[in-house]
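S.K.: the following comprises the amino acid sequence and a computationally predicted model.
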Amino acid sequence: MTESNRTIAFIGAGNMSASIIAGLVKSGYAADKIIAANPSTGKLDVLKEKYAINTTQDNNQAVAQADVVVLAVKPQMMADMLNALTVDKASLNKKLFISIAAGIPVARFQQLISQEAAIVRTMPNTPSLLGLGLTGLYAAANVSDADKQFTDTLMSAVGKTVWVESEDGINNITALAGSAPAYFFLFMEGLVKQAEKLGFSADEAKLIVEQVANGSAQMVQQNSDKTITELRQQVTSKGGTTAAAIASFESNNLDSVIQQAVEACINRAEEMAKQM
């Protein structure tokens, strides 16, 4: 079996599944090798019409036909969904399972599927919906190099990937990428509020902050020979206006605030994993 002709079943047809499917088809993956399963038909009909993939309301049918199973249901629904599968364990042991559900450890998946099941946990962030995501990945010890490469290719359909060596590393990725878009949005919210206080309209304030954020990200991408610190220093003239603003951030211990936020996110991820 070559990598390009594996049959992939997506269990759950939400936004993330739709984005990965779109990326796969766009990259040339055969649509007839993709199955989406979902309890209701609305999302399935849209996916079938847009991408000419196969669809079903029967999870067992999708899993039975698949070489690779992408688990994309909500974490709180995962156990019930997997317990309802009637596909025999011997068959499941031959498949690659890829989870995009937050908080569920490999050991729990192997309890629900099979102790021998090959599991890769992934943590894509919301910019993946635009093909601009960052996905963290962790593979159980029994996952082959070929399966790791396949998973990397799959998640690269919606952005870039970073592998972690230990399962705890998924919680770190959650704090640094999975949850991090909200951190940037929070900072952008603050700037919008200040712009409005200074007399700009809501539309003008949003435009200013949006363009600055987009331009800043592009400068980082297009200056790969420079560190982010170097780029910041280029904007910060000694004794100038930007230096005054940076000094204010530093006097209020911005680094410490960021560290505390990241640690709080990791701690909560660890708590959630124990509840699954």
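M.R.: Everything's here; your move.

S.K.: when you work out contacts or count neighbours from here on, use the C-alpha atoms and nothing else.
M.R.: OK.

S.K.: in what helix or strand does residue 136 lie?
M.R.: Here residue 136, judged by DSSP states H and E, is contained in strand 133-139.

S.K.: what does that strand contact?
M.R.: 119-128, 148, 155, 158-167, 169-170, 173-174, 177-178 (Cα atoms under 8 Å, 6 or more residues apart in numbering).

S.K.: ok, second structure coming up, stack it against the first:
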Amino acid sequence: MGGALLEYWKKGDENFTIVDPFLEDAPEGVRLVAQQGDLGDKRFDVIIVAIKPQMIDDILPDYAPILNDGGYVISMAAGASIARISKVMGDAPVIRIMPNLPAFVGKATNGLVAGPGVRDDQRKHAHAMMERTGTVVEVADEDQLDRVTAVAGSGPGYVFELARAYVAAAEGIGFSHEQARALVLGTLEGTIAMAIDQDDKSLEDLRNSVTSKGGTTAAGLDALNGDGAVSRKFEQTLEAAYKRAVELR
């Protein structure tokens, strides 16, 4: 995920350095070193944490001395709290982010929460960086970021599963897999684009605009969610994902 974000981050004015003992190549214009000791006396305005949470206590303390005075930390380490990151980074201000999979195509939906001591210019800088990768939703606290995880962080999985079921159903009424995939993905892409373009209209209004009384769409919608089963299933889905995010803190 860090590599996907970097492809869009580096379109800004910042200079990036990656520290990774296993990475063989870095994107064009990005410096790559194998370990912290290879950085020499270089110091940084921002340190981005893109490691597994279980590695934080062993690795991050070595990076606290190379953060410039007045610098801050951006963390995308899932489940690692702002307090934990700040402590190992010498009480540096920390911003946590929660990107999602469409970052790979520059269409991420990112959650962002600023911890204690983060200046407004730092928050704006992090927001601008994340905006290069897609949409940014700032939230008030880390509990809200866990809810972002449930909705957007895990969201692509839900959408892929819905699309898979939709394609399978289209095959079931006689289309080849290629035809069904083209019909379903094209419909999803166009419908989402329309919802974004016509954001002055509610989703209910947009749904109703294509639903004629007694027509095919009305019949399909009644079968899909006439008893509210889909709505309840989404509520259960988000609640389960949020509960798990809390457990992983």
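M.R.: Yep, it's here. Remember, predicted model here, so these are calculated numbers, not experimental data.

S.K.: sorry, back to before: where in structure 2 does the strand holding residue 136 of structure 1 fall?
M.R.: With TM-score structural alignment applied, strand 133-139 of structure 1 matches the range 108-114 in structure 2.

S.K.: on average, how far is that stretch from the matching bit in structure 1?
M.R.: Mean deviation of stretch 108-114 of structure 2 relative to structure 1 after superposition (mean Cα distance after the TM-score superposition for structure 1): 0.6 Å.

S.K.: might you report the residue contacts of the residue lying farthest from the centre of structure 1?
M.R.: Most distant from the centre of structure 1: residue 239, at 40.9 Å, with distances by Cα atoms, centre = their mean. Contact analysis of residue 239 of structure 1 by Cα under 8 Å, 6+ apart lists nothing.

S.K.: could you find the counterpart of it in structure 2?
M.R.: By TM-score structural alignment, residue 239 of structure 1 lines up with residue 214.

S.K.: would you say that match is within a helix?
M.R.: No: according to DSSP: H, G, I helix; E, B strand; the rest coil, residue 214 of structure 2 belongs to no helix; its state is coil.

S.K.: so where do the strands sit in structure 2?
M.R.: Here structure 2 has its strands, by DSSP state E, at 17-19, 31-33, 44-49, 67-75, 94-98, 108-114, 134-138.

S.K.: what range in structure 1 does the third one sit on?
M.R.: The one in question is strand 44-49 of structure 2. Using TM-score structural alignment, the match for strand 44-49 of structure 2 in structure 1 runs over residues 66-71.

S.K.: next up, the contacts around residue 77 of structure 2.
M.R.: 49-53.

S.K.: can you redo those as TSV, where the extra columns are distance to residue 8 of structure 2 and neighbour count?
M.R.: Below are the contacts of residue 77 of structure 2 laid out as TSV (distance: Cα to Cα, whole Å; neighbours: other Cα atoms under 10 Å):
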residue	distance to residue 8 of structure 2	neighbour count
49	17	17
50	16	15
51	19	16
52	22	12
53	24	16
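
S.K.: conserved subset of the residues you listed in structure 1?
M.R.: With the contact criterion set to both residues aligned by TM-score structural alignment, their matches' Cα atoms under 8 Å, those that also touch in structure 1 are 49-53.
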